[in-house]
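A.B. asks: what's the 3D shape of this:
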Amino acid sequence: MASSETRTSTSNTYGSEYQVFLSFRGPDTRRGFTNCLYVTLEDAGIRVFIDDEDLRPGERIRDNLLRAIDDSKVYIPIFSKNYASSHWCLWELAKMVENTSKSKEGGNKKVILPIFYDVKPDDVKLKTTLYSEAILNLEQKMEDQKKKFNSDDVETWRQALKEVDRTKGWELEESQGHGDLIKLVVNEVVNRLETRQRQVTKDLVGMEDQIAAIKKLLDINRGGVRIIVIYGMGGIGKTTLAKIIFNQLCPCFGRNCSFLDDVRETAKTKGLLELQKKLLSDISYYREAPNIANNDLGIIKIGETVCNKKMLIVLDDVDEGNQIENLIPVNSLCLGTKILVTTRDKSVLNIRGFENKFKDYEMVGLSDKDALKLFSRHAFNDNSPPANYYTLSKSIVSTAGGLPLALEAIGSSLFGEETRGIWEEWLQKLKKTPHEDVLGKLKISYDALEPKHQQIFLDIACFFIGEDKTNPMYMWKDREFFPERAIKVLIKRCMIEVLDDDRFGMHDQFRDLGREIAKQEHTRLWDEKDIIRELRLTSTEIKEGVQVEALCLRSLKDRITVTSEEIKRFPHIRFLSLYNVNCQGDFTGCLSKLRWIDLCYPYIRIDKARRNQHLEATNLSHLQNAVVVNLSGLQFTDDVFKSLIKI
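C.D. replies: Okay, here's the model as predicted:
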């Protein structure tokens, strides 16, 4: 392949860092308690390093252990009767104590959560003979250990044991059994790691009263079921408010929390079944939800899962009543369950069977004072404008209608701009935009971008929200869009965000803006109905006016067949993503400008004998031009691969 940067992806993997380090004495707990705890933590989506000295081939893994301990934020030593007889266990504990002590100064706080398994805290703190004699035995055998440790090490181990804090841990004798203890540990780890926490902007202005009002409606200190609906126009801060409440209440619910982002978009592009699976995955003790055949079975399974435990659930950006019906089993909710729903349209609450179940809260725009403060933070990095821009700033703020998203976007676009004439031009454009036209106000920020930055914004809006940024960067670099700078500009202007896991995020209003622009320009296709209509046009003549350069077709139900003759309608395609779509015909010459090809065939095995049953295509891609190739769900023989691709 011509490009040295070509990326071929077959699956997603976790990063190399661990979150939890388990330290234990293998013969005591390996096949019982420790294994169950490890599996449950893994099922909760937590990355766990588990070490067992009895299964370790020699001493050469010490460096790996050191990295795993340094990576982890939570340490769980399982103190059993023979724990102190292992110099490896004691070495691990000393390293954990050292790291937690250092982390108090560095701000990246680590914690030890001890489990006292058939031992007492006094045993661990060397107040009895159990661990004291074990360490004395190690000292006596020191000469036989071939300098694996020395007297200084032994003293360090003694001090580490004495520093273990019993108040942060659990005693097996005080629990009802292994299952209950493991449940307590996992819930505590989830809270400590904040795995369920949502990212929220740091510039929160004027939301204190609204937070208090929602928490009062939720009545968190009482055991009743509450379903609160936050409604209001797009960009007014409904999702931000829901995230803040969710983050504050998560510690009260442990693992029994779920925040379903962007229900409207997910239901449209992936289906309600996908949302049901995500909810079940969040609230059950399985990393992946059980296979569900249809929505009816999905809501039954959700009801069976939530009926005996209080839940905290957020459904964000609902636009149809059936979305609530298929995600909330209203008659199966356990007492103490709290549910938040955000929507632009209050009429979606007219659902049969949900009468009198909702309490609603209307979001309103920021006050003039708070609106000016939020704008100033983004435009001037201060809580108020400088005197010579005060009047102009107030005039600009008055056009935003108290919408936080518009205020952030406009202020960020003007940040660092010292030419007063440009500020006045922005004001005139904003005044010409109807008060209720949020997208029109946001488009002014889009129009101010460089052309290449606009292209990256449109790509993200149409295809890459929620996707890892790595592969798109390769494509944009190949097109000389200089994406590193572009991404910084888009983030500074509040038009996109890059989340902690390096995935792109975007407010739904900016997403809607980007997709509306792409639809008008006819450059990107992502809606199944629009794509099928384009493909099925009677004439297959290539027209210069057909400028589609990116196409993403996801068939959620029956597999769709796309022919090479139909694809020839789009000679400018650089990005092609097909999910559950059958390709048919000879694609020679169809995709000369292709830079990214993504083929996903769920649950299909392709081999030489059966290939024509599913993929009747040859010369599917000119891989010498592609910089990103993702073939998922396909298992090729060499002959099949060669017949598909002409290099």
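
A.B. asks: Only C-alpha atoms from now on, for both contacts and neighbour counts.
C.D. replies: OK.

A.B. asks: Tell me where the stretch 1-150 of the chain has strands.
C.D. replies: Using DSSP state E, counting those that start in this stretch, the strands assigned to the stretch 1-150 of the chain run over residues 7-9, 20-23, 48-50, 74-79, 111-112, 115-116.

A.B. asks: Determine the longest helix present in this protein.
C.D. replies: Longest helix of the chain, by residue count under DSSP state H: helix 87-106.

A.B. asks: Show the secondary-structure elements that that one is packed against.
C.D. replies: Applying 3 or more CA pairs under 8 Å, 6 or more residues apart in numbering; DSSP states H and E, one finds that helix 87-106 makes contact with strand 20-23, helix 62-71, strand 111-112, helix 151-162.

A.B. asks: hang on, the earlier thing: can you lay out the strands of the stretch 1-150 of the chain as a markdown table showing distance to Asp508 and mean neighbour count?
C.D. replies: Converted to a markdown table, those look like this (distance: least, CA to CA, whole Å; neighbours: other CA atoms under 10 Å):
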| stretch | distance to Asp508 | mean neighbour count |
| --- | --- | --- |
| strand 7-9 | 28 | 15 |
| strand 20-23 | 34 | 25 |
| strand 48-50 | 34 | 19 |
| strand 74-79 | 35 | 24 |
| strand 111-112 | 37 | 22 |
| strand 115-116 | 45 | 22 |
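
A.B. asks: got JSON lines for the ones you listed, with distance to Thr391 too?
C.D. replies: As requested, those are exported to JSON lines (distance: least, CA to CA, whole Å):
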{"stretch": "strand 7-9", "distance to Thr391": "52"}
{"stretch": "strand 20-23", "distance to Thr391": "54"}
{"stretch": "strand 48-50", "distance to Thr391": "56"}
{"stretch": "strand 74-79", "distance to Thr391": "52"}
{"stretch": "strand 111-112", "distance to Thr391": "51"}
{"stretch": "strand 115-116", "distance to Thr391": "62"}
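
A.B. asks: One more sequence to fold, the one below, so I can look at both together:
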Amino acid sequence: MLMKIRVCLKMLCRKCDVFINHRGLDVKHKLASNIYFALDAIGLRPFLDVEVLEPGVAIPSTIQEAMTSASLHISILSHNYAQSSRCLDELSFMLRTGTKTIPIFYHVEPSDAQWVIQGKGIYADAFSEHEKKGRFGSEKIEEWKRALHDISFLSGHVVNDDIAEGRLLKSICNEALQTRDGFPVKIARFLIRTDEHMSRLLADTDEESENSEQDVEESASECSDDILSSMVDRVRGSVSACLNRVEVSVNACLDRVEGSVAKCVDRAEGSVNVYLDKVEQSGDEPIDELIERGMKRAFIWFTED
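C.D. replies: This is a model prediction of the structure:
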């Protein structure tokens, strides 16, 4: 049990679920930002530098750690994408990790990335500039070209003026949910608020701490007790409501039975009195026969209801 809790906590402490690779000047405050907030809204942890990076952190190591921990990579290939050496480095690294990568061709075509190997297409000028500046060796530039060429053959999305962005965001969210942790994820219809419980679980879980195992077990126990108590209260309330409804129904039935019995008794008593009056007034018919006939008649009326 403790091992399972540790695995869950490690998953919760990952830097991100989805890493968004993009050219900032083209899409940072457009498509990249919309993808970030769409994924964040469904409970995932996307990584977009402008939204996640805090002042004072080492940018290269933080970005590499995010790419390594992510279960899905999204690469937005825009018109000026190849001008950024950082974008190309990230793309090469993402493909080397073997993690699923979804390309989004933002107002470009997959063929634009395929032609880069032959030094053609819209990215040819950007690579010519890299070569002229001489900041990177030929091996690095060939590595970037190969990464662009390879990603062009991956299944992805082509975005242009005819594509509804809302449909694209929905598709990306579904892909991200199905990819996270390696199995499809379904969102429950009714959710139990777990913010407080998770904060307790994450508070003191340093593996180097001597009391970490005890802290996790106690926190998990408190979490289970709270949920169990909530369930018991709901069951108790449901049972009480059912008992009240049964009591009301039984009382109504008893009232109806009591009314029917009283009505039958009154009718029988009236019938007997009528025949007794006839007995007193008649001298021809034997009294025993009149009484017997009256009782039979009263019994018939009584059993009719």
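
A.B. asks: that older thread, in the longest helix of structure 1, what counts as buried?
C.D. replies: The neighbour-count check on helix 87-106 of structure 1 (16 or more other CA atoms under 10 Å) flags 87-97, 99-100 as buried.

A.B. asks: can you give me the angle it makes with strand 74-79?
C.D. replies: Going by axes from the mean of the first three to the mean of the last three CA atoms, to 10 degrees, helix 87-106 of structure 1 is angled at 150 degrees with respect to strand 74-79.

A.B. asks: what's the angle between helix 87-106 of structure 1 and helix 151-162?
C.D. replies: Here helix 87-106 of structure 1 runs at an angle of 70 degrees relative to helix 151-162 (the same axes, to 10 degrees).

A.B. asks: picking up where we left off before, so which of the strands of the stretch 1-150 of structure 1 gets nearest Gln584 of structure 1?
C.D. replies: Taking CA to CA as the criterion, Gln584 of structure 1 comes closest to strand 7-9 out of these, the separation being 22.8 Å.

A.B. asks: quick one: that closest one aligns where in structure 2?
C.D. replies: Alignment note (TM-score structural alignment): strand 7-9 of structure 1 is unmatched in structure 2.

A.B. asks: Now do that strand: which elements does it pack against?
C.D. replies: Here strand 7-9 of structure 1 touches strand 628-632, going by 3+ CA pairs under 8 Å, 6+ apart.

A.B. asks: how near is Ser229 of structure 2 to Asp195 of structure 2?
C.D. replies: Plainly put, Ser229 of structure 2 is 17 Å away from Asp195 of structure 2 if you go by CA to CA, to the nearest Å.

A.B. asks: now Met67 of structure 2
C.D. replies: Noted for Met67 of structure 2: a distance of 26 Å to Asp195 of structure 2, by CA to CA.

A.B. asks: These two: which has the busier surroundings?
C.D. replies: Taking neighbours as other CA atoms under 10 Å, Met67 of structure 2 and Asp195 compare with Met67 leading, 26 against 9.

A.B. asks: Looking at structure 1, name the residue matched to that one.
C.D. replies: Matched to structure 1 by TM-score structural alignment, Met67 of structure 2 sits across from Ile69.

A.B. asks: still on that earlier bit, now for the strands of the stretch 1-150 of structure 1, which one comes closest to Val581 of structure 1?
C.D. replies: strand 7-9 (18.6 Å).

A.B. asks: and the host helix or strand of Glu175 of structure 2, which stretch of structure 1?
C.D. replies: Counting by DSSP states H and E, the element that carries Glu175 of structure 2 is helix 165-179. Aligning helix 165-179 of structure 2 against structure 1 (TM-score structural alignment) gives residues 178-192.

A.B. asks: that older thread, which one of the strands of the stretch 1-150 of structure 1 lies closest to Asp317 of structure 1?
C.D. replies: Between these, strand 7-9 lies closest to Asp317 of structure 1; by CA to CA that is 31.8 Å.

A.B. asks: now what about that closest one, what contacts it?
C.D. replies: For strand 7-9 of structure 1, the external contacting residues (CA atoms under 8 Å, 6 or more residues apart in numbering) are 471, 627-632.

A.B. asks: related to what we said a few turns ago, looking at the buried residues of helix 87-106 of structure 1, which two lie furthest apart in space?
C.D. replies: Using CA to CA, the buried residues of helix 87-106 of structure 1 span at most 20.0 Å, a distance reached by His87 and Thr100.

A.B. asks: Make sure Leu430 of structure 1 is actually in contact with Lys441.
C.D. replies: Yes. Applying CA atoms under 8 Å as the test, Leu430 of structure 1 and Lys441 come out as touching, 6.3 Å apart.

A.B. asks: All the helices of the stretch 101-250 of structure 2, in order from the start?
C.D. replies: Assigned by DSSP state H, counting those that start in this stretch, the helices in the stretch 101-250 of structure 2 fall at 110-114, 124-133, 138-151, 165-179, 195-203, 212-281.

A.B. asks: Tell me which of those lies nearest to Val27 of structure 2.
C.D. replies: Comparing the helices of the stretch 101-250 of structure 2 by CA to CA, helix 165-179 comes nearest, at 13.1 Å.
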